[in-house]
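**Q** Predicted model and sequence below, questions to follow.
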Amino acid sequence: MKKLFSPTNVALTLSLLITCLWVVWGVSEMFHEGWYVPFEWLYFLLPAGVMLALTLIGLRWPRAGAVLFAAIGLGLGGLVLWQFRPGGGRSGGWTLTGLLSWVPVTLFPAGVGLLFYRGRGQPRRRAHYLAAVGLPLLLGTALAVGPAYRVAHRLDDGYRGERFIQGNSVALYWAPAGPGWDRDGSIAWNEAALYGRGRIGFEGKRFGAGGLCDWAAHCATQEDMCAYNVCLYLNREGTQLMDTRQDIWRMPTTDEVVRSLVRRGVNAGCVWDGDMGRPSCEVRPDKEIPLWDPRSRVIYYWTADEADEGRAYFVVYHGGVAAIPKFTAMGSRGYRCVRDR
């Protein structure tokens, strides 16, 4: 029993736990966000790979492993202090509750390193290394089988032009590749909503008209989205943004995006109930044509609706509806304009 709970075994168990958690996250995100260009998915496996490497170093060279684990703990602690520093932006500064909540995260790596160091005189068996490598590998393989099959069989005819999607009480034309279909995910909701307000364009509008948009206020409003959104300036062909309003295209509502979701070229039968989460669908939709570009990094579409003063709704390719701060701009979140006729 004493050997079973030796410092080396405890350190290995804790390291395996963290590695496997990263494997679960990595495989999930790999097929959710990273499967759009070759090898992009490796990014999501990097945390698990780093943790595995640290575990092997701790087993083979306990002193070096202890130093590395301790350095990670100190680094995380420093990052937390910097991120939540007073006057450091939108975090609101240090709070006792906030700092204490990060203590386990920062002390855990140091504790694992200490255990490896204390077990430096104990023999390392082949089983230690087999467990360190084999368990995460088996877990990752088991988790990847289903998503890999689904992604490999996604429907994609390669056409990125205008699409007409009809069904589920919705009939809309969706913009072709170009300024009316953001497939790079570089535009925040504020920027899309304020495109025509003041100087035409996106520049300087990410944090609202006055640059003060935060988590709760001073952001673009629902009225701004209706009056100035980028889609209003798109020409009829959907290929160029004009200097004046064309009033042909518009930003789709949350309900319209949800009702237009597809699977294998057929409407998925999704209906939004007005709440965040997964809507009711006849089949689970996927990132497929005609609504999505399966090879684009974008997996979320902004909608015309705001959730509150500081957040706006977006729809995930699998049907999920959520809200995020209006100033958020990231590579996986874009928009696609629509017109009724």
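**A** That came through fine.
**Q** Could you use CA atoms for every contact and neighbour count after this?
**A** OK.
**Q** wait, doesn't residue 278 sit right on residue 315?
**A** No: applying CA atoms under 8 Å, one finds residue 278 not in contact with residue 315, separated by 9.6 Å.
**Q** Quick check on those two: which one has the bigger neighbour count.
**A** Using other CA atoms under 10 Å as the criterion, residue 278 and residue 315 rank with residue 315 on top: 26 against 19.
**Q** Could you report the distance from that one to residue 178?
**A** 20 Å (CA to CA, to the nearest Å).
**Q** which residues do residue 278 and residue 315 both contact?
**A** Residues touching both residue 278 and residue 315 by CA atoms under 8 Å, 6 or more residues apart in numbering: residue 321.
**Q** what's the span of stretch 151-159, first residue to last?
**A** First-to-last residue span, stretch 151-159, CA to CA: 18 Å.
**Q** Just the helices from the stretch 201-341 of the chain, written as ranges.
**A** Taking DSSP state H, counting those that start in this stretch, the helices of the stretch 201-341 of the chain run over residues 222-228, 254-259.
**Q** take a look at this one as well, against the first:
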Amino acid sequence: MMNKKKIILGWIGVGITILFSSFWAYWGAFENFHEGWYSTSIWENLFLLLFQYLLFTTLFVLLALISLKWKKPGLILHILLGILGFVFFSGSHMTLRILIITPTILLGLLYYLGNPQPKKWAYRLIISVPLIIILAISIPLGYKVSQRTNDGNFNLRIVEGNQVTLAWAPRGPGWPDEGKSWQEAQDICDYLSEDGLVMMEEKQHIWRLPTVDEIVRSMAIHGNNSGGTWSPETEKATYVKKPDKETPLWDMHSKVIYYWTADTAIKDDQKAYIMTYHGGVFTKKKTSRQVYQSFRAVKNIN
């Protein structure tokens, strides 16, 4: 009877490990090709995939394998992982942090008290299930990323969109490769020189942030306009063809995946609309300043 209980406890631990590692494998593989995979170096991209986006997947798998072989070290390492998760999500609500640390420690206890049999199948499932998820997501998304259009022209661009034509700022202060808040973006636009390359001492009022409607209508895929339209009533953008992180509007080798727009959110004046490279429109607090949130200034064509 005792052996049967140990087997059940062990397989519960294996199941929870597979559940956790699979969740992080799913999240990590998608995020890797959403906000990651921007470097010109394949080795840097792979490093970020393994040690940033798949970090928790790798940790759960390794700890499970160690726990199956050595019970005490496995328990200690699960406790340390729980503490690491508690610290890693320090900016989150306390309830979420408790929900992270508690099951991780309990998982270590399940391995310590349990003994899944046959053990070889425990090893196989712990390794293979998250690996299959990673490959199933990464292969098609990796192929999609490899097909992105990049003409290498990061100068001032005249983009003729869907019933809108604008000049988009060149790489520089009006198109920075670093995070900016909404107000910072507005201020930079005000002082930007005619050619978009220099910050002037006095306000010029030449450049500005694009409206949601303008940027939606300007989005493109493989050099062709995406046929986007924006509905203020539903706060949704729709496209004939889904856009991507491509020139002339985007730099596929930049960390930036969101552009601020000029429009304040309808339901909350503390937020503004922000555009992601695949065409989605969301609201963010105007004070938000993440490395992947920036802007590209525009000006009207006379």
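**A** Alright, I've got the coordinates. Note that the structure is a prediction, hence the values are computed from the model and not measured.
**Q** Any idea what the TM-score comes out to?
**A** The TM-score (TM-score structural alignment, normalised by the length of structure 2) is 0.88; 290 aligned residues with a CA RMSD of 2.3 Å.
**Q** how far is the longest helix along structure 2 from where the chain is centred?
**A** If you go by DSSP state H, structure 2 has its longest helix at helix 2-34. Counting by CA atoms, centre = their mean, to the nearest Å, helix 2-34 of structure 2 is centred 23 Å from the centre of its parent chain.
**Q** Same check on stretch 152-168 of structure 2?
**A** On CA atoms, centre = their mean, the centre of stretch 152-168 of structure 2 falls 26 Å from the chain's centre.
**Q** give me the stretch of structure 1 that that stretch matches.
**A** Stretch 152-168 of structure 2 corresponds to residues 158-174 in structure 1, going by TM-score structural alignment.
**Q** Spatially nearest residue to residue 168 of structure 2 (excluding sequence neighbours)?
**A** residue 298 (4.5 Å; CA to CA, 6 or more residues apart in numbering).
**Q** need the contact list for the counterpart of the one you found in structure 1.
**A** In structure 1, residue 298 of structure 2 lines up with residue 338, judged by TM-score structural alignment. When contacts are counted by CA under 8 Å, 6+ apart, residue 338 of structure 1 touches 172-175, 231, 249-252.
**Q** Now the two most distant members of these.
**A** 172 and 231 (14.0 Å; CA to CA).
**Q** more neighbours, these two?
**A** When neighbours are counted by other CA under 10 Å, residue 231 comes out ahead of the other of residue 172 of structure 1 and residue 231, with 32 against 19.
**Q** ok, back up a step: of all the helices of the stretch 201-341 of structure 1, which lies closest to residue 58 of structure 1?
**A** That would be helix 254-259 among the helices of the stretch 201-341 of structure 1, by CA to CA, at 48.6 Å.
**Q** what's the average distance of that closest one to structure 2?
**A** When structure 2 is overlaid, helix 254-259 of structure 1 sits 1.2 Å from its aligned residues on average, using mean CA distance after the TM-score superposition for structure 1.
**Q** That helix aligns to what range in structure 2?
**A** Against structure 2, helix 254-259 of structure 1 falls on residues 212-217 (TM-score structural alignment).
**Q** Now do that stretch: distance to the chain's middle.
**A** For stretch 212-217 of structure 2, the distance to the chain centre is 22 Å (CA atoms, centre = their mean).
**Q** which other helices and strands contact the very next helix or strand once past the longest helix of structure 2?
**A** Downstream of helix 2-34 of structure 2, the first helix or strand assigned by DSSP states H and E is helix 42-48. On a contact count with 3 or more CA pairs under 8 Å, 6 or more residues apart in numbering; DSSP states H and E, helix 42-48 of structure 2 meets no helix or strand.
**Q** Buried residues in helix 42-48 of structure 2, which are they?
**A** 45-46, 48 (16 or more other CA atoms under 10 Å).
**Q** Can you tell me which of the residues you listed comes closest to residue 244 of structure 2?
**A** residue 45 (18.6 Å).
**Q** any idea how far residue 64 of structure 1 is from the aligned partner of residue 259 of structure 2 in structure 1?
**A** If you follow residue 259 of structure 2 across to structure 1 using TM-score structural alignment, you land on residue 301. From residue 301 of structure 1 across to residue 64 of structure 1, the span is 46 Å (CA to CA).
**Q** Great, nothing more from me.
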